[in-house]
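Just a sequence and a predicted model for now, questions to come.
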Amino acid sequence: MDYKPKKNILRLRPDTIDYVYRSINLSKPGEMEYAIRMLRDWTEKQPHFKRNDFSDNFLRSSIIVAKGSIENAKQKIDKLCTLRSLLPENFRCFNAKEDFAHVFEVMKPIVLPQVTEDHCRLMTVKVYGTIESCHISDALKYSIVLGDYMRQCDFIREYICIFDLSDVNIMDVITKLNLMDLRHAFAVYFEGHGLRFKSMYFITTSKLVDTLINLLKQVLKPKLIDRIKVVKSWDEVHNIIDKDILPVDFGGYERSEQELHDDWLEETCNEEFQKYLRDINSTGTDESSRPSYKFNEEYAGMPGTFKQLTVD
């Protein structure tokens, strides 16, 4: 399983790779290659994996999100494979142009091309107009497609997310949120993909944002809630994020939100990535080959278990 980007949709700073490798203590020549070989040797010996032909890029990113720990990388791969079997509705081979067209009428989730000076990747979501439950549910599924792309094609460990809610009734958002959908998506983000939010910004002047944050407290741990910040406008964001990174629609100098969104659709809907998505989604697990006590301990709160999952 492998995929090489067709478009230069994600860029790095000249020192990004060196910075990331140093931050996980794998900067010496040959260290990352050796770690990848160790991880591949382990995956090939796992009888409960339905497939184990992971690409070097996937294994490398697994090591990066695990902060250089091979043991933690093993856990991330195991959890992601297991979640593909537990939550198959979130891991179909979606064609975003067709399956999520209704979502893009009210929001356009995009991962921005450039990274910050401290090598963080940004994701922006601006919500336009009336939002329904299906929009949120399917936007979460689209974000999982983006997550699979990033896991294969990027080097970044940390993300900053900006949600522009200035043109939406926040009570509308609150009443349309499905906590189970959120819990499952967050399990994929944090437990499977090892996503690390450096910060998350809500742009709004509504006092109801406190109610929204209180709702999120039911599915996120306190340390993640503490990283949520509320700002009133993009002008406040400009004091935090370099304008060169942000789309022109949001007061920056990058290409427009629509142009970046179109690039993502072209990239994730091309035939080669669709094949990769089918392949990577087939990497589930056969739980009959692993002790059930271990399964219940690691995946409590998912379908078929009885405890509630708390996402870190």
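Yep, that arrived. Numbering: from 1, shown residues only.

make it CA atoms for all contacts and neighbour counts henceforth
Will do.

can you give me the helices for the chain?
16-23, 31-43, 56-65, 70-86, 96-99, 133-153, 170-176, 179-186, 209-216, 222-225, 234-238, 257-269, 271-281, 292-298 (DSSP state H).

Most tightly packed of the ones you listed?
Compared across these, helix 56-65 shows the largest average neighbour count, a mean of 23 (mean count of other Cα atoms under 10 Å).

ok, residues contacting it?
2, 20-21, 24, 32, 35-36, 39-40, 69-70, 72-73, 76-77, 151-157, 193-195 (Cα atoms under 8 Å, 6 or more residues apart in numbering).

ok, now stretch 108-124?
Against stretch 108-124 from outside (Cα under 8 Å, 6+ apart): 9-13, 16, 125-127, 139, 143, 156-164, 198, 241-242, 245-246, 257-258, 260-261, 264.

Next: stretch 225-232.
With contact meaning Cα under 8 Å, 6+ apart, stretch 225-232 is reached by 197-205, 213, 216-217, 237.

then this one, side by side with the first:
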Amino acid sequence: MEGFFVSEKEKSIINALHNISEEAIESKIKSLKKWIEQCPHLPLESKDEEFLKIMLLRGKFQEETVTKMIQNYFTHLCKYPEFFVGLKNIKPSDEVGWTVILPNLTPSWEKIGILKLNPAKVEKVLDVHRCFTVGIAAALIMYNYDYAPKIRLILDFEGFTMNHILQVNINDLFKLISIYENILKIRISGIELINAPHLLGVILNLAKVVLKPKLFSRITVHGDLCSLHKNIPRKNLPNDYGGELQNSEELLNLWDQVFLKKKCFLEKIEQLCQRHSQDQWIFGTQGSFKSLVVD
């Protein structure tokens, strides 16, 4: 399942695009490790080199930015523990709300993520809170293991009704945004809306309330797949979206295997959140949390 993540060759190209050498990255990692040693509230796992390399990428290789991101990741991770319940038991293809990250990078070095309703379960009651948890789990895996610089999201509203929208708790939505802004700072290069003409006004009004203007400006509404292909090459899309990859259901079954492989990681995140919620545990004061960042 490693094919779902950026290859070593692609990592080198991404680093070159940022005009940074391997030697410079190693130097920054050493500097970050020294800083971490002066932060007793951070766990030993924060020194993991693969984690630090990804954090450098997320922070555009600016050390001051990266230190803030590491602080936020480990201190805000458990602020809303209710969103991290059941992470280890998620099988994406069984969910009413699907979230799948596609395996290959676009020419603009983006990963593509698709969020949609499961066609086989579209009539079932939609647990929006559960959908948020599934999306967070996917983001956690990408954030910790995938060297992709950014992601472009497809929000497919096929089968979505006003009843589904009415189930969205605005407070939960703001919490979700907070999690992404303070913990999972993955750059979103675009949000592509499809199959939502009759709900378009409601969706855009809701997005305008919860999203920052910069991100809201990156929303594109598509009337058909030809329009979508102007923003995302067909070779990066499933064939049921007019693309050249396997269909989205087959890709989702492969994504199940990624979740299965990362089950221990997700279980540790869930345990951490529960322990923090119950005991007000602070990193570094009551022992280490073994292998939090990597398997």
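Good, I have the coordinates. Since the structure is predicted, the reported quantities are computational estimates derived from the model, not experimental observations.

Separate out the buried members of the contacts of stretch 225-232 of the first structure.
Burial by neighbour count, 16 or more other Cα atoms under 10 Å: within the contacts of stretch 225-232 of the first structure this picks out 197, 199-204, 213, 216, 237.

Just the ones of those in strands?
197, 199-203 (DSSP state E).

Distance to residue 269 of the first structure for those residues - can I get that in a markdown table?
Putting those into a markdown table (distance: Cα to Cα, whole Å) gives the following:
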| residue | distance to residue 269 of the first structure |
| --- | --- |
| 197 | 26 |
| 199 | 29 |
| 200 | 28 |
| 201 | 29 |
| 202 | 29 |
| 203 | 30 |
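
Pick the one among those residues closest to residue 296 of the first structure.
Ranked by distance to residue 296 of the first structure (Cα to Cα), those are led by residue 197 at 27.0 Å.

Could you find the closest non-adjacent residue to that closest one?
In space, and not counting its chain neighbours, residue 197 of the first structure is closest to residue 159: 4.9 Å by Cα to Cα, 6 or more residues apart in numbering.

State the distance from that neighbour to residue 60 of the first structure.
As judged by Cα to Cα, to the nearest Å, residue 159 of the first structure and residue 60 of the first structure stand 18 Å apart.

re earlier: now the helices of the first structure in TSV, with distance to residue 49 of the first structure?
Conversion of those to TSV gives the following (distance: least, Cα to Cα, whole Å):
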stretch	distance to residue 49 of the first structure
helix 16-23	28
helix 31-43	8
helix 56-65	15
helix 70-86	7
helix 96-99	27
helix 133-153	18
helix 170-176	36
helix 179-186	21
helix 209-216	33
helix 222-225	31
helix 234-238	43
helix 257-269	25
helix 271-281	12
helix 292-298	13
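
wait, which of these is closest to residue 107 of the first structure?
Once the helices of the first structure are compared by Cα to Cα, helix 133-153 is nearest, at 8.4 Å.

That closest one relative to helix 179-186, how many degrees between them?
Relative orientation of helix 133-153 of the first structure and helix 179-186, computed by axes from the mean of the first three to the mean of the last three Cα atoms, to 10 degrees: 10 degrees.

Check the ones in strands among the buried ones among the contacts of stretch 225-232 of the first structure and tell me the two furthest apart.
Taking Cα to Cα, the two most distant members of these are 197 and 203; they sit 16.7 Å apart.

list the contacts for the equivalent of residue 245 of the second structure over in the first structure?
Alignment note: residue 245 of the second structure maps to residue 254 in the first structure; criterion TM-score structural alignment. Residue 254 of the first structure is in contact with 243-248, counting by Cα under 8 Å, 6+ apart.

From residue 138 of the first structure, how far off is the closest residue to residue 254 of the first structure other than its chain neighbours?
Nearest residue to residue 254 of the first structure in three dimensions, chain neighbours excluded: residue 247, at 4.4 Å (Cα to Cα, 6+ apart). Per Cα to Cα, residue 247 of the first structure is found 24 Å from residue 138 of the first structure.

Residue 277 of the first structure too?
From residue 277 of the first structure over to residue 138 of the first structure (counting by Cα to Cα), the distance is 17 Å.

End to end on stretch 87-95 of the second structure, go ahead and measure it.
Start-to-end span of stretch 87-95 of the second structure (Cα to Cα) is 12 Å.

same question, stretch 282-293 of the first structure
End-to-end distance of stretch 282-293 of the first structure (Cα to Cα): 24 Å.

quick one: buried residues of it?
So for stretch 282-293 of the first structure, counting by 16+ other Cα under 10 Å, buried means 282-285.

Equivalent analysis for stretch 143-157 of the second structure, please.
Buried, per 16+ other Cα under 10 Å, within stretch 143-157 of the second structure: 143-157.

any idea which of these is closest to residue 259 of the second structure?
So of those, ranked by how close each gets to residue 259 of the second structure (Cα to Cα), first place is residue 145, at 11.9 Å.

how close does the residue mapped onto residue 37 of the first structure from the second structure get to residue 49 of the second structure?
The alignment partner of residue 37 of the first structure in the second structure, by TM-score structural alignment, is residue 30. To residue 49 of the second structure, residue 30 of the second structure is 9 Å away according to Cα to Cα.
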